[in-house]
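1. Sharing a model prediction with you, sequence too.
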Amino acid sequence: MTKPLLCLLLLLPCLAAAQSFDDGYYPFAVREEPQPMIETDTTLFYRAVQAAEDAYGRITDFNLPQVSLRRRGQEFRDERIELDGIVVSWRHTAALRLLGAAEEHTAGIAAESDAPGAAGGVRRFVFTPDEALTPHLASVRLTDRNYRVGAKVSSSLDVGRGWRLRVAADARTGRDMHVEGVFTNALTAGFHLSKRFAGGSELSLLAVVPPSVRGTRLSSVGEAFTLTGDPLYNPAWGFQQGRVRNSRVRRECVPLGVASWRMPLTAKTSLALTLGGEAGLRRYSALGWYDARTPMPDNYRYLPSYTGDRESEQAWRSRDARYTQVRWDELIAQNRLAGGEAVYALEDRVERIGDVQADAAFVTELDGRLTLRYGGWVRRTSTRHYKQMRDLLGADYLVDIDQYLVDDDTYGNLLQNDLRHPDRRIGRGDRFGYDYTFVVREAGVRLQAAYRSDRLRADAALVLSDGVIFRRGHYEKELFPGSLSCGASRRLHFTPYTLRLSAGWAFTPRHYLSAALLAAARMPEAEALFFQPQYNNRTVDDPAAEKNYAAELAYRMTGPVVGLEVTAYATLRLDAAQTQRYYDDMAGLYCDMSVSGIGWRALGVEAAADIRLSQRWSLALAASVQRSEYVRDPLVTVLSDADNTVVDMRAVSRMGGCVPGGAPRATACAELAYFGPKGWGCRLSAGYVGGRYAEPSFLRRTDRIASQGGTSPELFDAFVRQERLDDALTLGASLFKSFYFDRSRLVAALMLRNLLGDNDMVYSAYEAQRVRRIAAGDQTLWQPHATRLTYALPRSFYVTVSYRF
């Protein structure tokens, strides 16, 4: 019985034979066959060698250790993702792939597509009219990460009269086998309908609906992981009547719709019109406590290092759920003793999203070599934020007042969250706490000129736009009456721009050198422009657009045995900003903090090589070195949350030399693949990431915190020293088998990740804002709170079977 089961497991994995990415787990399905060696060397390949494949990203996106990485120092939002000229969210990319959209990805600023370029690269999806040889797909998968079982189907159909329909669905369900409380129940369904008319016009309609419910895990401190002996300890869950319940659950459904029309205007000019957008809800649950002790079990006040009692330490070491997890039954009991009003409750932080975009793109072929692309777009994003009661945990109601001010001697008589509906009793499903909308409007024009010859390619792109951001409050906060909290705030205007120049020369059909320059300004995130957007219309004093400057130099070589790509890059970001609400221990106040003038740079080199060792063996190598660091000391302004009085004004945060979190000094990856006879094959990969640091805190490096708290060299060092994370090293392996039939193909694969079983590999980390007060005789000492950590998952598996026909 054991041997058949083992054989079944070995056969199961490689899902989509035509699937380029499968949830990030197995992207090799389209490459599980050896490709024929190409010996020819003709001028037809001049343009082929110019095409940017991003070999480094192809090799490392999947094979590097599962740690949080900021490639080239860039943030996740720096990558532009677009479909037919409009920007789409990352949440829809898997559905677009499943529907058969072709994907073009360019790292950095050397964009080869119609997009003008972005600091973090461009990912462009395009639906082509080409019909696949095997238009139907059915697959199933098993895994131990995030969910247990998944299935997907897709089909491309000719529905008559020139219409072609593509439909797809992907479902996932089950609990994570490693982290308690983590689960996924998700279904993504979509269709793409297109028709090509006489004369060359084409109509395209797309709709994607992705509802999902996911239980998540929270970061914690090193003490909690050490005491429990579990690097995957998750403080978000607990037992309720003997069953596991997670307090942090994401529920979202944000459908996407896109309609596009392409038409030729003249023999040399064509026009593409696109209208699209997404609208829906995102909810994230969290426990709320009202004039009561925090229910989070890993709060520093509950840990043995603070309590100092042996009983707490023993309970943590024995993983007593009454100490280490959320005590749901106790919270319900406390509510019932309170006489009807909730002391604890489960809240939903809700975002109601409405994003509409329209784009007009013209393409004019002046001759066989010069192409002009020009057009314009408009975009309006409206995101409404509010809290909604999910579960009163046995209580009857909650009064909608500011619970943080109940015991405040100065502001305890200004408690109303909604002054126009005072002392409103909240029940399940009611909104409370805060209610406001961010509105972002932007319109712009673009022009791109592209010259192509056999050897030379040159591009110049210019984008100019005008944007406005404002907040509209729907509650009148008693602390900030009238227009201070309710109604529209002042409008903040920005004039973003992008200027990109690039050129490349093919010395031979195998050797190509290119360079690119970028200067851009973009609107900051709306959240970074308001001290307390939940109930205050006050904007930051010096709003400014973020400035981005970048340069790249790339060399590419192609050959029948070796393909090589080397890119040197330099990136500089200035005038970035962020805001945050937190409890300031030294001031003894809830405060709002604005950080302005953030600046960092990244200098580095990336290299990738594909080596054809033989007809059946291939080797892929990738490596990078970079120096990413803050180059400016930003200014920190701290205001009292209750009355906007100044706690610290434009204090200098000494960030010089600190490294942005997730920006490693070095990465390396190797992948060895074997393509055996009769469809068998295997892969072995290794990845390394070194020189990582925890995300630094701006507040801790101001004089008020570091100098006042750092009364000794050791304490001062604790405030300003950035914690370095251990280097990460993992191994992975996969085994696959392809079965060929008349006009169809069955693919199965088994993949194992983190074969070393390293349980101490940190996924990400960030420094805490708060500091701890320590009474030592007649003196008061301060020390920073411990760094918050999230560990990577241990050894895990992924099994998939797909049939394409």
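-> Arrived safely, thanks for sending. Residues are numbered from 1 along each chain as shown.

2. contacts and neighbour counts: CA atoms only from here.
-> Fine.

3. wait, residue 546 sits on residue 573?
-> Yes: counting by CA atoms under 8 Å, residue 573 is a contact partner of residue 546 at 7.2 Å.

4. which of those two has more neighbours?
-> Set side by side, residue 546 and residue 573 show more neighbours around residue 573, with 23 against 20, by other CA atoms under 10 Å.

5. Spatially nearest residue to the more buried one, not counting backbone neighbours?
-> Leaving aside its sequence neighbours, residue 573 sits nearest to residue 548 (CA to CA, 6 or more residues apart in numbering; 4.7 Å).

6. Remind me which helix or strand that neighbour belongs to.
-> strand 546-557 (DSSP states H and E).

7. Can you name the next helix or strand after that strand?
-> strand 562-584.

8. quick one, that next one and strand 546-557 angle?
-> Angle, strand 562-584 to strand 546-557, by axes from the mean of the first three to the mean of the last three CA atoms, to 10 degrees: 160 degrees.

9. now for the helix or strand following strand 562-584, which elements pack on it?
-> Once strand 562-584 ends, the next helix or strand along the chain (criterion: DSSP H and E) is strand 589-612. Strand 589-612 makes packing contacts with helix 55-63, strand 562-584, strand 617-630, strand 635-640 when contacts are defined by 3 or more CA pairs under 8 Å, 6 or more residues apart in numbering; DSSP states H and E.

10. what about versus this one:
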Amino acid sequence: LTTVAYGMFGKTSNSNLNWYEAPDPRPDYYRYLPSYNTIENPSIAATQNNDWTTGNTDVTQIDWDALYNANYKNLYTVDDPNGAVGTNLIGNRSKYIVEEYRQDPRQFGLKVLYNADIKDNFYLSSGAHVEIYKSKNYKLMSDLLGGEFWVDVDQFAQRDFSDSLSAQNDLGNYNNIIDKGDVFGYNYDINVHTYDAFANLDWKSSKFDGFIGLNLSNTTFWRTGHMQNGRFPDASLGDSEKQNFFNYGVKGGLLFKLTGRHLISINGAYLTRAPLSRNAFISPKTRDHLVKNLESTEVLSGDINYTVRYPNLRARVTAFYSQINNQVWSRSFYHDEYNAFVNYVMTDVDQLFMGTEIGIEYTLASVWVLSGAFTTGDYIYSNRPKATITADNTQELIAEDRTIYLKNYDIGGMPQLAGTFGLKYNSSKYWFVGVNWNYFDRMNLGPNPDRRTEEAVSSFIVTDPQWDETLDITELDGGYTINLFGGKSWRLSSGKYLRLFVSVSNILNNTDFKTGGYEQLRYNPGEIGKFPPKYGYMYGLTYFGMVTYQF
């Protein structure tokens, strides 16, 4: 019997620019890019294109001086600051700020494990697990950029509503004056309680091994709001209704020992799991409204493996299959057709992952090791999900049960073909050095679901170029990297060791390799290039070093 208690806490922060009644400061804002002027102002587009290709920092970088100057000159009077009716505050109100999106998780758990030999090579392993998770989510003022204060109101709500209360992000702090380090905008917790138990039965024999397993779990989650939002005063403060999901899973596998060096194994599993709490709420920053008809996700998976084991050669070939059904996909973005910031939720999202993997390692003359791995597969959407679109600030239902034609589209965001080849030298004097060549291909950007609808192409015919521009996937070219690594170990005395490890990645400094990205959710059906994809590129040459002392 083994009992394990654990705890984890931390902080995650992502910074972002925000602005109030001011021009967008981002260099890649669509109106500042060549694609915006290509048709109507080609000469301006040519100049902009030259600025970007030559790296003109006046165009490609944020003009921080301009942001500070705008804040220095913005003398402003705030009525009823911090709810003090009849008073006012005069000072430089920041037009531009740097804010932090904070997520501070806390996780505590208890595991009890029990293992027993039953008889005749049968073994039982079982256990129970309790986990309490809380994620504190809020926005923090990082830098006023030369201004004296920020007012915690929603400028889009000021545009959409005639009353001043609707624009308040926290009705408990009317016209809340924000200084550096203050929490503002939103403040809520996501609570998740999980209870599960499992039992596995393993058996072994001279010709085959096997196992079967069962898992039962219950997941409860809810939102706790710490601000009363002016747009949703009855759905933002306090605890939401608790959501409960009972789930189960079964798994099994067999290992056939053809000989001592040739093995075949087959594994399979079917399980259900609770929807992710971060996708369950339509817009958790402002309210506790849930995605309609939430259900558990279903997973069916299996694999078959052939393994070879010799003193100098180890290899394995695997074929795998995984079908994940009934998922939720949720995003928020500005929708040009509706002239509104919207919450876009897809339900009944099914995905299929299937492919093969090959791994091999060969030792030559006891000091040289050749290794290689290769994988190829198809990772696709396997059905046509349904989408619901609501206005973020009003919860107005814009579209419901819209069919998304994603079936057979690549999921994107990952290579569907990858390989690596390595060579390593192990010295008898306790040092080693090696090199790896890595290749990635068949990469696509994740598709924007709203572009794969009848509505997106309703104004075109099949022969129009806009038809294919709207529906085609965005493909990326393949690429490779070369990495070096090495290390050494020293035995000091009485079981004490000093170890050094060093690695250098992408030694060719290949920074033109696009490793991923995404199609912008905001798009113009008649001019897809106006909101071009965002790409991520391979880091240049990077290095890492580590020294460890064992005693």
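-> Great, that's in hand. Treat the numbers as computed from the prediction; the structure is a model and nothing was measured.

11. Any idea what the TM-score is?
-> After superposition, the two chains reach a TM-score of 0.89 (TM-score structural alignment, normalised by the length of the second structure), with 528 aligned residues with a CA RMSD of 2.5 Å.

12. Which among the helices and strands packed on strand 589-612 of the first structure is found nearest to residue 260 of the first structure?
-> Judged by CA to CA, the one of these that comes nearest to residue 260 of the first structure is helix 55-63, at 29.7 Å.

13. Now the closest one: buried residues?
-> Residues of helix 55-63 of the first structure classed as buried: 55, 56, 57, 58, 59, 60, 62, 63 (neighbour count, 16 or more other CA atoms under 10 Å).

14. can you map out the helices along the stretch 151-300 of the second structure?
-> 155-160, 277-280 (DSSP state H, counting those that start in this stretch).

15. Mean per-residue distance, the longest one versus the first structure.
-> If I follow you right, that is helix 155-160 of the second structure. For helix 155-160 of the second structure, the mean deviation from the first structure after alignment is 2.2 Å (mean CA distance after the TM-score superposition for the first structure).

16. quick one: the strand holding residue 548 of the first structure to strand 589-612, angle?
-> Using the same axes, to 10 degrees: strand 546-557 of the first structure against strand 589-612 is 10 degrees.

17. Which strand or helix spans residue 466 of the second structure?
-> helix 465-471.

18. residues in the first structure aligned with that helix?
-> Using TM-score structural alignment, helix 465-471 of the second structure corresponds to residues 714-720 of the first structure.

19. Going by neighbour count, list what's buried in the matching stretch.
-> Going by 16+ other CA under 10 Å, stretch 714-720 of the first structure has these buried residues: 715, 716, 718, 719, 720.

20. swap in stretch 528-540 of the second structure?
-> 528, 529, 530, 531, 532, 538.

21. Translate residue 21 of the second structure into the numbering of the first structure.
-> Under TM-score structural alignment, residue 21 of the second structure pairs with residue 291 in the first structure.

22. did I read that right, that match in a strand?
-> No: read with DSSP: H, G, I helix; E, B strand; the rest coil, residue 291 of the first structure is coil and lies in no strand.

23. From residue 402 of the first structure, how far off is it?
-> Using CA to CA, to the nearest Å, residue 291 of the first structure is found at 10 Å from residue 402 of the first structure.

24. what does residue 630 of the first structure give?
-> In terms of CA to CA, residue 630 of the first structure sits 38 Å off from residue 402 of the first structure.

25. Same check on residue 655 of the first structure?
-> 35 Å.

26. Just the strands from the stretch 301-450 of the first structure, written as ranges.
-> Secondary structure of the stretch 301-450 of the first structure by DSSP state E, counting those that start in this stretch: the strands cover 326-327, 344-365, 370-391, 398-399, 425-426, 431-452.

27. Where does the last one end up in the second structure?
-> Alignment note (TM-score structural alignment): strand 431-452 of the first structure is matched to residues 183-204 of the second structure.

28. Show me what counts as buried in stretch 99-116 of the second structure.
-> 99, 100, 101, 102, 103, 105, 106, 107, 109, 111, 113.

29. so that stretch matches what in the first structure?
-> Counting by TM-score structural alignment, stretch 99-116 of the second structure corresponds to 347-364 in the first structure.

30. Residue nearest the middle of the second structure, spatially speaking?
-> residue 413 (10.1 Å; CA atoms, centre = their mean).

31. After alignment, which residue of the first structure pairs with that one?
-> Using TM-score structural alignment, residue 413 of the second structure pairs with residue 662 in the first structure.

32. how close does its match sit to residue 724 of the first structure?
-> From residue 662 of the first structure to residue 724 of the first structure the distance is 11 Å (CA to CA).

33. I'm done for today, thanks for sticking with me.
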